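let me see the structure of the following:
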Amino acid sequence: MVDATDVEEGPELGRGGQGRVTTLRKLMGRPADGVVVKRYNPQVVPNAAALTRLVSWRRSLDVQQRQQLDAVACWPLSVLVERGRAVGTVLPLVPAGFGFWTGTPSGIRRFVLNELQFLVAGRHLLRRRGIPETTTADRLRILATFTEAVALLHGHDVVLGDLSLKNLLWRTGDEGPGIFLLDCDGLRLEGTDPVTPQSNSPSWADPAFPATQNQQSDAYKVALVVLRTLARDFHTHDAGTAGPTAGPELTSLLRSSLRRNPEARPSVSAWTGPLRSRAEAFDQIRKEGAFPA
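Below you'll find the predicted structure:
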């Protein structure tokens, strides 16, 4: 645990419904690089035992497992306490490459995180806002990396709970496709309580589990991420809207994963191979000049 009196916070990086995130200048009098602080809003009462459990679980992993986790998830590193009460958590800084600089109409440049919404948005909207576009193959590879990361977490009995347009980051570039999950203090281990009640972002709820979260509801939401990214549609639940971009195999997976019967849904790991294969197919089509990016 880290006492709030041992923390020197810097500028605010962002805020949401549960709290605000600030840079961390010093921790116990020493420079603190690569970490930030999330403080919960006064009306949010975190489950201190659950937050401690997440921190302890990460520390229980071996070196390789911890590196795999840290590469894809903004996992709590320590509990922030104030007068003996949990008030926040220390988190890793978002790695390089998960954002871009853009200009505002007033000429001010600002840094924007590469949130899922910018992977889903159509090219005309992106162009109007000066946001870099991705190719279809890029999007397919990012989705493959995402499903691989969720499968990794599921293999460790982690339940994601909520997925939204803002808590999944992505990148492309020389390092290859990458994803980074935010709000990981909202995740839980199977059979345990969450730090705060796990909610559903609007239009992301699983009809089979409207009032609870589990790995089956995760699988439903992962399918929605794939569908909405391929369809370039923020609200669709219809597998058919992915169109020819998905191809027969991915369309079949979409239909199976969005079924109301959760027992009939494939595991998240079933997505990764077909997504990569589809990306390779689009690479080949693009080389032959037979289809636009």
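
make it CA atoms for all contacts and neighbour counts henceforth
Fine.

ranges for the helices of the stretch 51-200 of the chain?
Here the stretch 51-200 of the chain has its helices, by DSSP state H, counting those that start in this stretch, at 63-72, 117-120, 123-129, 136-155.

now those as CSV including mean neighbour count and distance to Ala264?
Shown next, in CSV, are the helices of the stretch 51-200 of the chain (neighbours: other CA atoms under 10 Å; distance: least, CA to CA, whole Å):
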stretch, mean neighbour count, distance to Ala264
helix 63-72, 15, 28
helix 117-120, 22, 27
helix 123-129, 12, 34
helix 136-155, 22, 17
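
tabulate those helices (CSV), appending distance to Thr102.
What follows is these, written out as CSV (distance: least, CA to CA, whole Å):
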stretch, distance to Thr102
helix 63-72, 25
helix 117-120, 13
helix 123-129, 8
helix 136-155, 21
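
tally of neighbours for Pro266?
17 (other CA atoms under 10 Å).

can you report how many residues neighbour the closest residue to it other than its chain neighbours?
Excluding the flanking residues, the one nearest Pro266 by CA to CA, 6 or more residues apart in numbering is Ser257, at 6.1 Å. Neighbourhood size, Ser257 [other CA under 10 Å]: 26.

next one: Ser257 relative to Thr23, how far apart?
With distances taken as CA to CA, to the nearest Å, Ser257 is found 39 Å from Thr23.

repeat that for Arg141.
31 Å.

ok, Leu153 next?
Note on Leu153: its distance to Thr23, by CA to CA, is 27 Å.

same thing with Gln284?
Look at Gln284 and Thr23: by CA to CA, they are 44 Å apart.

which one's more surrounded, these two?
Comparing Gln284 with Thr23 by other CA under 10 Å, the one with more neighbours is Thr23, at 22 against 14.

alongside the first, I'd like the structure of this one:
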Amino acid sequence: MNPRTIPAVLDLSRLGPLPSTPDFDKAGESDGIWRVPAWPGHLFKRLNAEAARKLDITMLDRLVAQPQMLTDPGDRRLIDEATSWPASRIVDRGATIGVLTPEAPAAFSVSWLAKARTNPNRYGPIPVDYLAKPNAWLAERGIPQQSAADRAATCLSLARVACLFERCGIVYADWSYANAFWHPTQHIVYVFDLDGCSYGSRPHVFTPEFEDPLTPDRSPVDTYTDRYRVALLVGRMLTGKRRKDEVYAALGFMSGAVPQTLLRMLDAGVRTDRPSIADLTRSFGQAVPTARPADASGVVTWRPRQNHNVTRTPNPAPGSAAPTWRPRQNYRPRTPTPAPRPAPAPARAQVPVSRPVRPAPPRPSPPVPPSPPPAVTRPTQPAPSGGGAAGPVLAVLVLIVLVVLCAVAIF
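Predicted coordinates:
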């Protein structure tokens, strides 16, 4: 059944009667997994209470819709053949309780021994964990031994799936031995447990033996964490080694672009310096589309620019000095055509005659200072009448006559 023909949201009642005992026991975030006869080839994964409480419904709905937005037939085929992509969100009385996902194709089931010399033959998919073992270990369990070319082909199959996730902006985070199957003769993988994926970073997912030394515990995991974990898983599958130091040593003895790219992804001192999963895929000689697939909104998946930290400065309080501001580099206005800038005001001497000019209001006259008081002068005797030099001579003669008369009268 084509998973794209299944409604994006299904009520539990539409799954039909399910047995009380699940087909697969509870593990991780699930309370059990059931095969669903009403939807052949699909599994119902019922989430436990804690997982259901933390579930991001919007993110899950976006994952369910993602395959329908892919325009490249190769991407759609890869999702259908190599992933257990979520097909529907399951609800019960309005609450999300689980997810419907495809079961691994029957072609992945082969006969093998779960444990050497102790268990009878088992028929089913083989965990990718077993590829991270030497050929002698595989032979003990009845699994065909893998040549270097066989291992490289299987590694490329896994890298292509991880590359599609990266191109869609999806962080899988739980790359490990437990979440993929592989086929020992067709050299392909099948990745499952995708309902917990996120677009962009997500809370820390602890994965034993796959912890990133540059992503501290409890720090969010992101695409750079995925790069490290994918490189470690591919390195283990390629070399048949499990210990990190043995993987590094084995890759160091190999030649070619693949081991060199893996070592750069594992040894980078800065997370952002790690080559992308697309780079790893190209190192196998596989072409990678340059355009990112569209997401559930119908537009190309958008991710914020890395290392773009903007410090927002609050507006100054009224009455305070405004902070120094400089325009952002490479700023582009929101509108397609910027509004025309107003022409600068012409100088006064260049005002056209025909343009009306408002007369300037008269300036008030400066205040007149009060007059100083008149100077006070003493009154003077009026000058004797008679002009010229005769006046003083006559006065002297009169004075002499008076003196003579007084002297005669005395004597």
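
TM-score of the superposition?
In this superposition the chains share a TM-score of 0.80, using TM-score structural alignment, normalised by the length of structure 1; 266 aligned residues with a CA RMSD of 2.6 Å.

which of the helices or strands spans whatever residue of structure 2 lines up with the residue nearest to Pro266 of structure 1?
By TM-score structural alignment, Ser257 of structure 1 lines up with Met265 in structure 2. According to DSSP states H and E, Met265 of structure 2 maps onto helix 257-267.

who's in contact with the aligned partner of Pro92 of structure 1 in structure 2?
Aligned by TM-score structural alignment, Pro92 of structure 1 pairs with Pro102 of structure 2. Pro102 of structure 2 is in contact with 3, 41-43, 84-87, counting by CA atoms under 8 Å, 6 or more residues apart in numbering.

save those as CSV, and put in distance to Gln145 of structure 2 and neighbour count too.
As requested, those are exported to CSV (distance: CA to CA, whole Å; neighbours: other CA atoms under 10 Å):
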residue, distance to Gln145 of structure 2, neighbour count
Pro3, 34, 21
Gly41, 30, 17
His42, 31, 21
Leu43, 31, 24
Ser84, 27, 24
Trp85, 30, 23
Pro86, 33, 26
Ala87, 35, 29
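
what about structure 1, which of those hold up?
Using both residues aligned by TM-score structural alignment, their matches' CA atoms under 8 Å, structure 1 keeps these contacts from the contacts of Pro102 of structure 2: 41-43, 84-87.

of those residues, which is the nearest to Trp175 of structure 2?
Ser84 (14.4 Å; CA to CA).

still on that earlier bit, for the helix holding Met265 of structure 2, packing partners?
Helix 257-267 of structure 2 is packed against helix 223-239, helix 244-253, helix 277-283, with contacts defined by 3 or more CA pairs under 8 Å, 6 or more residues apart in numbering; DSSP states H and E.

quick check: which of these is nearest to Leu70 of structure 2?
Across these, closest to Leu70 of structure 2 is helix 277-283 (CA to CA), at 17.7 Å.

check which helices and strands that closest one sits against.
helix 148-167, helix 257-267.

what span of structure 1 is the first one aligned with?
In this case it means helix 148-167 of structure 2. Using TM-score structural alignment, helix 148-167 of structure 2 pairs with 136-155 in structure 1.

ok, average deviation of that stretch from structure 2?
Following the fit onto structure 2, the mean deviation recorded for stretch 136-155 of structure 1 is 1.3 Å by mean CA distance after the TM-score superposition for structure 1.

chain center to that stretch: distance?
On the basis of CA atoms, centre = their mean, to the nearest Å, stretch 136-155 of structure 1 sits 10 Å off its chain's mean C-alpha point.

got a list of contacts for it?
By CA under 8 Å, 6+ apart, the list of residues contacting stretch 136-155 of structure 1 reads 69, 72, 119, 159, 170-172, 177-179, 215, 222, 226, 229-230, 245, 268-269, 271-273, 275-276, 278-280, 282-283, 293.

and stretch 207-224 of structure 2, by the same measure?
Outside stretch 207-224 of structure 2, the residues that reach it (CA under 8 Å, 6+ apart) are 166, 169-171, 173-176, 200-206, 225, 228-229, 232, 270-272, 274.

how about it: buried residues?
Buried residues in stretch 207-224 of structure 2, defined by neighbour count with 16 or more other CA atoms under 10 Å: 210-212, 215, 221-224.

export these to JSON lines and tack on distance to Val396 of structure 2?
JSON lines is the format used below for the buried residues of stretch 207-224 of structure 2 (distance: CA to CA, whole Å):
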{"residue": "Phe210", "distance to Val396 of structure 2": "142"}
{"residue": "Glu211", "distance to Val396 of structure 2": "139"}
{"residue": "Asp212", "distance to Val396 of structure 2": "136"}
{"residue": "Thr215", "distance to Val396 of structure 2": "131"}
{"residue": "Val221", "distance to Val396 of structure 2": "133"}
{"residue": "Asp222", "distance to Val396 of structure 2": "132"}
{"residue": "Thr223", "distance to Val396 of structure 2": "133"}
{"residue": "Tyr224", "distance to Val396 of structure 2": "132"}
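
need the counterpart of Tyr177 of structure 2 in structure 1.
Mapped onto structure 1 by TM-score structural alignment, Tyr177 of structure 2 lines up with Leu165.

isn't its match right up against Leu116?
Yes - between Leu165 of structure 1 and Leu116 a contact is recorded at 4.8 Å, counting by CA atoms under 8 Å.

show the contacting residues for the residue positioned nearest the centre of structure 1.
For structure 1, the residue sitting closest to the mean C-alpha position, by CA atoms, centre = their mean, is Leu168 at 2.5 Å. With contact taken as CA under 8 Å, 6+ apart, Leu168 of structure 1 is in contact with 115-116, 179-182.

and which of these is nearest Pro105 of structure 1?
Closest approach to Pro105 of structure 1 among these (CA to CA): Glu115, at 21.0 Å.
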